[in-house]
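**Student:** Just a sequence and a predicted model for now, questions to come.
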Amino acid sequence: MSTGPAENPTVDVHAHILLPALQQLVAGADPEGFGAQQALEVRRNGPQSMAASGKMIKERWPQLTDLDRRLADMDAQGVDVQLVSPSPSHFYYFAGEELALQVARAANHAVREFVDSAPERLNGLGLVPLQHPALLVEALEHAVLECGLLGVEIGSFAGTPEDPERSTVELSDPRLEPFWSRAEELGALVFLHPFGCSLDERLDRFYLANTVSQPAENAVALSHLIFSGVLDRHPDLLVLAAHGGGYLPTTLGRSDHAWRVRPEAHGCAQPPSSYLKKLYFDSLVHSPAELRALVAAAGPEQVLLGSDYPFDMGSENPVAEVAEARLPAWDEARVLASNAAALGITPAAIPATPRTA
């Protein structure tokens, strides 16, 4: 059983909290936009998955909101520290500028308050309004400099408030350059976590809206970062991809071939597969063989423990699942602890490199 921070604490970098007050804020301020998003989720997921997800959230409400339950679960898992982030359902990328900034600031404060309830076991990530590139730096600085969080969580794309279903803001969008620059300067972690998928009704049964869409969205979003040269222009940018980076890390042969033969795919300086060494991935791939493949493709120094706590598509025993991959002992230690330490992911009570303006 874990007893708190150790000399080399085991760190779970992918764990969520639910912020009911944030949902109430958005539903009250923009009921039309909120209702449209709810309808979109029904269309994307289908009635069977929506019913199952509603039951799951109700059952796991204590884990999403109660600190004591969370700490007990961490102890049972052998996790010393969680890096908590808001549930991606709180992105609210349909919100207009004023509400979007209000949402980001409220989320940042709420995460900070939750972290402060157990700073020896927790640290946190905030939110930024990806749908409004001009507001990203302000929201990032609020999260990191004012609230003392380690970075922010973003989705794989964002629409505009006028057309939230259309992916008008990709991670390759030139308007995001100031955000990438500032995140790099601050040493802020950018946690890429998809929510929703532009394939919509094609995935509305069999829970394909999660099992297929999230790995696909990760692959698309990371490809935008790679092929557009974002990682060339910002070599010290810290991007952590949820769910092991989805379909991308172990299927880059085709991307490398396109980079060699297609001029429009030659926007990055090196073959796409080489950028795996510039990205970080959580361990949540649900298969020992796939985790070994991820570590082999990206390198053991690029993979960190992740559980997606406490959702049903996460892992209730993330440390044990890493052990099942039978990695070399030093590589396993990196995934569980030392990679997080190298990135400055510490409990809030033990701050790493100070964030400066």
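**Tutor:** Here it is on my side, so go on.

**Student:** all contacts plus neighbour counts: C-alpha atoms, from now on.
**Tutor:** Fine.

**Student:** show me the contacts for Val212.
**Tutor:** When contacts are counted by Cα atoms under 8 Å, 6 or more residues apart in numbering, Val212 is found next to Leu203.

**Student:** The one 10 residues further on too?
**Tutor:** With contact taken as Cα under 8 Å, 6+ apart, Leu222 is in contact with Leu171, Gly245, Leu248.

**Student:** Compare those and tell me which is most surrounded.
**Tutor:** Each of the contacts of Leu222 was scored for neighbours by other Cα atoms under 10 Å, and Gly245 scores highest at 30 neighbours.

**Student:** now that residue: how far from Tyr93?
**Tutor:** According to Cα to Cα, to the nearest Å, Gly245 and Tyr93 sit 22 Å apart.

**Student:** swap in Leu67?
**Tutor:** Using Cα to Cα, one obtains 28 Å as the distance from Leu67 to Tyr93.

**Student:** Just want to know which of those two has more residues nearby.
**Tutor:** Set Leu67 next to Tyr93 and count neighbours by other Cα under 10 Å: Tyr93 wins out with 23 against 16.

**Student:** next, the one to line up against it:
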Amino acid sequence: MSDLTITDVHAHILLPGLHAEVERRAPDGVRDAAALELKRNGGESLAVSGPMVGARVPKLTDVGVRLAAMDAQGIDRQWVSASPNHFYPWAPEGLAVWIASEANRLVADHVAQAPDRLTGLGLVPLQHPSRMLESLDDAVLGRGLAGVEISSFAGDVELSDERLEPFWARAAELGAVVFLHPFGCSLDERLDRFYLSNTVGQPAENAVALSHVIFSGVLDRHSGLKILAAHGGGYLPFAIGRSDRAWRVRPEAQRCEHEPSSYLRRLWFDTVVHDPAGLRHLVEVAGGSRVLLGSDFPFDMGLDDPVTEIRSAGLPEEITRRILGVNAEALLETLVKA
């Protein structure tokens, strides 16, 4: 497969300088966010996560360390997105726009150190829909990034919110990737033990967010939209029959033109499902051209050896090649260049 560029579309960067400045500008907001994290995750999980992330800071910040880790995994290219703790969904408008701009600059600077191996994704202030377009343009046209990363919701903004229509339209026009990666689950303290905040919370948030996109007709109105869902789309691809049933029998669920399952083939998904049978099912319901290698690098809930996991999943060779890199290249073909 020497002609194949093996690409990991789900890899993170940590921006400690950005966080320090946010803490300086809005100490109360950072403190309240930390309290919410404690409520949602529980003290036991936070006590484990702190050292886990700390040990991975070099991989998250140093390009040389990142490239060495990629070499060890057999990865030719990474799509680098901010660690979701940099979403700051509580930030007021002015600060939120500055955060997105600074994150876009820092991600662009990081990937510029190895442009033949790294592709960047920026941020937009989801909680302030009226300011998202300028941040999207800043990321793609201003900084040369391939798209932006968003959470599953922010404050009162769900992905079905009508205020997001200009953002979806602009993302489609630019051919920009919109990487859906939740941060925090609205189930809050119900998931504060056993690490349920991640094991249940992340796939639940993915399923809710994608359902908002599908049922509200976003993909009908913006057929060129390129939404890439982390964690294999969460629970939704594995329970999509229930969505189809609701669409058939409930009038309030018929805001989209077609059965919800058909929209899985208009979305893209990474391979962070931790189960070869799950990966095969994802390919079955979404199609071999809609699944891309993702590892959640370098966190402990990611895939340590993502290439081997895909190659050993029992998929046809052509689909394996697509997942390893062909699909990632195709997804960027229509991207408007800066």
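**Tutor:** Okay, I see it. Computed from a predicted structure; not experimentally measured.

**Student:** TM-score for this pair?
**Tutor:** Overlay of the two chains. TM-score (TM-score structural alignment, normalised by the length of the second structure): 0.98; 338 aligned residues with a Cα RMSD of 1.2 Å.

**Student:** and the contacts of Leu222 of the first structure as CSV, adding secondary structure and distance to Ala183 of the first structure?
**Tutor:** Output for these, formatted as CSV (DSSP: H, G, I helix; E, B strand; the rest coil; distance: Cα to Cα, whole Å):
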residue, secondary structure, distance to Ala183 of the first structure
Leu171, coil, 14
Gly245, helix, 20
Leu248, coil, 23
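
**Student:** which one of those residues is nearest Leu336 of the first structure?
**Tutor:** Lowest distance from Leu336 of the first structure to the contacts of Leu222 of the first structure (Cα to Cα) belongs to Gly245, with 17.3 Å.

**Student:** how close does that closest one sit to Asp75 of the first structure?
**Tutor:** For Gly245 of the first structure, the distance to Asp75 of the first structure - Cα to Cα - is 27 Å.

**Student:** and if you look at Glu32 of the first structure?
**Tutor:** 42 Å.

**Student:** again with Ala29 of the first structure
**Tutor:** Ala29 of the first structure is 39 Å from Asp75 of the first structure, by Cα to Cα.

**Student:** So for those two, which sits in the more crowded spot?
**Tutor:** Neighbour tally, Ala29 of the first structure and Asp75, criterion other Cα under 10 Å: the higher count belongs to Asp75, 16 against 13.

**Student:** all strands of the stretch 1-150 of the first structure, in order?
**Tutor:** Under the criterion DSSP state E, counting those that start in this stretch, the stretch 1-150 of the first structure carries strands at the ranges 11-17, 81-86, 122-124, 126-127.

**Student:** Could you export those strands as TSV, including mean neighbour count and distance to His142 of the first structure?
**Tutor:** As requested, those are arranged in TSV below (neighbours: other Cα atoms under 10 Å; distance: least, Cα to Cα, whole Å):
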stretch	mean neighbour count	distance to His142 of the first structure
strand 11-17	26	19
strand 81-86	26	15
strand 122-124	30	13
strand 126-127	31	9
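
**Student:** Looking at these, spot the one closest to Glu184 of the first structure.
**Tutor:** strand 126-127 (16.1 Å).

**Student:** what span of the second structure lines up against that closest one?
**Tutor:** Across the second structure, the stretch matching strand 126-127 of the first structure (TM-score structural alignment) is residues 122-123.

**Student:** now do stretch 211-229 of the first structure
**Tutor:** Counting by TM-score structural alignment, stretch 211-229 of the first structure falls onto residues 199-217 of the second structure.

**Student:** Same question for stretch 21-37 of the first structure.
**Tutor:** Counting by TM-score structural alignment, stretch 21-37 of the first structure pairs with residues 17-33 of the second structure.

**Student:** Run through who's touching that stretch.
**Tutor:** Contacts of stretch 17-33 of the second structure (Cα under 8 Å, 6+ apart): His86, Trp90, Ala91, Ile99, Glu102, Ala103.

**Student:** and the third one, how many neighbours?
**Tutor:** Residue neighbour count, defined by other Cα under 10 Å, stands at 20 for Ala91 of the second structure.

**Student:** how near is the counterpart of it in the first structure to Gly35 of the first structure?
**Tutor:** In the first structure, the residue paired with Ala91 of the second structure according to TM-score structural alignment is Ala95. Look at Ala95 of the first structure and Gly35 of the first structure: by Cα to Cα, they are 12 Å apart.

**Student:** Repeat that for Thr251 of the first structure.
**Tutor:** For Thr251 of the first structure, the distance to Gly35 of the first structure - Cα to Cα - is 38 Å.

**Student:** now Val42 of the first structure
**Tutor:** Val42 of the first structure sits 11 Å away from Gly35 of the first structure, taking Cα to Cα as the criterion.

**Student:** more neighbours, the two?
**Tutor:** Shown here are Val42 of the first structure and Gly35; by other Cα under 10 Å, Val42 has more neighbours (18 against 12).
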